[in-house]
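[1] Here is a sequence together with a model predicted from it:
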Amino acid sequence: MPRPTFKGPPAGGWPGLALAGILALAAAPAGAAEQVVFVSGAFRRSIPVADLQRLADTGVAVGLLGDALRISGQNPAAIGRLLHQTVPLPLVLTTRLLSTRFGEAALDRLSTILYPLRAPRVGVVALRSATIQGIQAGGGSLAGVGFLRAYPNDELAISLPALQSALQGLSGMSNVVHAFLESDLGSNLGRVNQPDAGNAP
């Protein structure tokens, strides 16, 4: 699937969208992500995962990450807590959901935003692997830093144009999650959890 591109940095400046990308992560032991790369056409900006881990552990932002948070007026400690915030996700149910057409559609859409920098066509596979491995490592829950540790590629790209497009018309990422749960995923939780219910007499 072709990735959205446009010439130069996004019109609104990259720090705000970069922050949105970081927040979207809080959406494998070997070969884990080492760099989060914000992409817009030929525009590239990389933030080491080690800096994100440090932010999550200490609330201190350094380097380019620190500059982005300062320019966007965000509290590093608050973002650090968000990166460590866990979401309970039952492993078996989540694995089943990701294998349904609804789950595949969600992964396909998300893979236009998050994908391996040098292998964008395997974005869906990478997302599924990172989610499942991250939940396993987290004992039934997933956090932003856990997802990064589980991501099976050393460079996780975040497409700023695709992210900007996904956020247009939405008041925040919580609305994205809420809308998805209320539509496809939410309406099919029961059926996935009880796959043989439709055959009951």
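    Arrived safely, thanks for sending.

[2] CA atoms for contacts and neighbours, from now on please.
    Will do.

[3] which residue sits closest to the most centrally placed residue in the chain, ignoring its sequence neighbours?
    Centroid check for the chain by Cα atoms, centre = their mean gives residue 25 as the closest residue, at 3.5 Å. Excluding the flanking residues, the one nearest residue 25 by Cα to Cα, 6 or more residues apart in numbering is residue 144, at 4.9 Å.

[4] quick one: the residue nearest to the centre of the chain from residue 147, how far?
    Distance of residue 25 to residue 147, computed by Cα to Cα, to the nearest Å: 7 Å.

[5] now do residue 94
    Separation of residue 94 from residue 147 (Cα to Cα): 14 Å.

[6] Those two: who's more crowded?
    Between residue 94 and residue 147, counted using other Cα atoms under 10 Å, residue 147 has the larger neighbour count: 27 against 19.

[7] Comparison target below:
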Amino acid sequence: MHSGLGLLPSLAAEKVTVRYGLFERSIPVADIRSYSETQKASSDLKSFLDYLSTEEKQKFQETLQVKMSLDIVALDKLINTGVGKQILSFASTAIARRDQASIQALRSAIIIGAKSPEGLGVVSFLEAYPSNQLVVDVSKISKLVGLANSSSSAADVPPKDNVSSSPLGKIALQYQILAAQDKQFSGCLFGDSVSAELGNTLGSGTFNFGLNGLSTISLQHLRQL
């Protein structure tokens, strides 16, 4: 994949530049890894965190802890599906590059990051990104995240099925279909985000169908599968 992009295998992001309107901060990737492991922020990272609310800081730390052990073959198939290509295309608009390889670079970082011993997460993705700097427009990324949380949380509004209403919900479910296709398991776990936190810790021969971040109403669709 790297050779197809004309990129050196050793090339990886050393710094992340975050843009939000006129705001811009550059943070070493090594500082982000250190923060994820120790919760101690470097001066560069602290200057960024100071702009976040207490809740946003907590969500940022929680996001850094998400590390997914994925089936590489299923993941490769997933990002080549229609919905996978749409997500990559949308996400690529938030990445500033001088060339036209944003989508290919994202694809490469996802696959190589997923092959890391810790699995795919924010840090492993950044460390696999084929450029010495990753420039991200947060406002555009927020739109993608907003699509994933498009269902209303108002008390008087009935809960929606996030699998059918969210692009990220659809892609999570599609991955599970691809990863479980033509395979037999001795045990399966069906659940919501709480169950999803267990990941692939149930032992060999088992499969966790818990969907992280999705409402329990989605279980109705999983049972139909």
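    Noted; the coordinates are in hand. As the structure is a prediction and not an experimental result, all values here were calculated from the model.

[8] Tell me where the first structure has helices.
    Counting by DSSP state H, one finds helices in the first structure at the ranges 14-25, 49-58, 63-71, 76-84, 91-98, 101-110, 123-137, 144-150, 160-167, 173-182, 184-193.

[9] The last one vs the second structure, average distance?
    Meaning helix 184-193 of the first structure. By mean Cα distance after the TM-score superposition for the first structure, the fitted helix 184-193 of the first structure averages 5.7 Å away from its aligned residues in the second structure.

[10] on that earlier part again, save the helices of the first structure as JSON lines, and put in distance to residue 117 of the first structure too.
    Listed next are the helices of the first structure as JSON lines, based on distance: least, Cα to Cα, whole Å:
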{"stretch": "helix 14-25", "distance to residue 117 of the first structure": "15"}
{"stretch": "helix 49-58", "distance to residue 117 of the first structure": "14"}
{"stretch": "helix 63-71", "distance to residue 117 of the first structure": "19"}
{"stretch": "helix 76-84", "distance to residue 117 of the first structure": "21"}
{"stretch": "helix 91-98", "distance to residue 117 of the first structure": "22"}
{"stretch": "helix 101-110", "distance to residue 117 of the first structure": "14"}
{"stretch": "helix 123-137", "distance to residue 117 of the first structure": "9"}
{"stretch": "helix 144-150", "distance to residue 117 of the first structure": "14"}
{"stretch": "helix 160-167", "distance to residue 117 of the first structure": "13"}
{"stretch": "helix 173-182", "distance to residue 117 of the first structure": "23"}
{"stretch": "helix 184-193", "distance to residue 117 of the first structure": "28"}
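
[11] For residue 32 of the first structure, find the nearest of the ones you listed.
    Among the helices of the first structure, the nearest to residue 32 of the first structure by Cα to Cα is helix 144-150 (5.0 Å).

[12] now the closest one: which residue numbers in the second structure?
    Alignment of helix 144-150 of the first structure against the second structure: residues 122-128, by TM-score structural alignment.

[13] who touches that stretch?
    Here stretch 122-128 of the second structure makes contact (Cα atoms under 8 Å, 6 or more residues apart in numbering) with 12-14, 29, 32-33, 63-64, 66-67, 108-110, 112-114, 116, 118, 134.

[14] Narrow those to just the buried residues.
    Buried members of these, scored by 16 or more other Cα atoms under 10 Å, are 12-14, 29, 32-33, 64, 66-67, 108-110, 112-114, 134.

[15] Which residue in the second structure aligns with residue 162 of the first structure?
    Taking TM-score structural alignment, residue 162 of the first structure has residue 140 as its aligned residue in the second structure.

[16] Give me the spatial nearest neighbour of that match, chain neighbours excluded.
    Nearest to residue 140 of the second structure is residue 94, by Cα to Cα, 6+ apart, at 5.4 Å.

[17] ok, that neighbour touching residue 141?
    Yes - contact status for residue 94 of the second structure versus residue 141: in contact at 6.1 Å, counting by Cα atoms under 8 Å.
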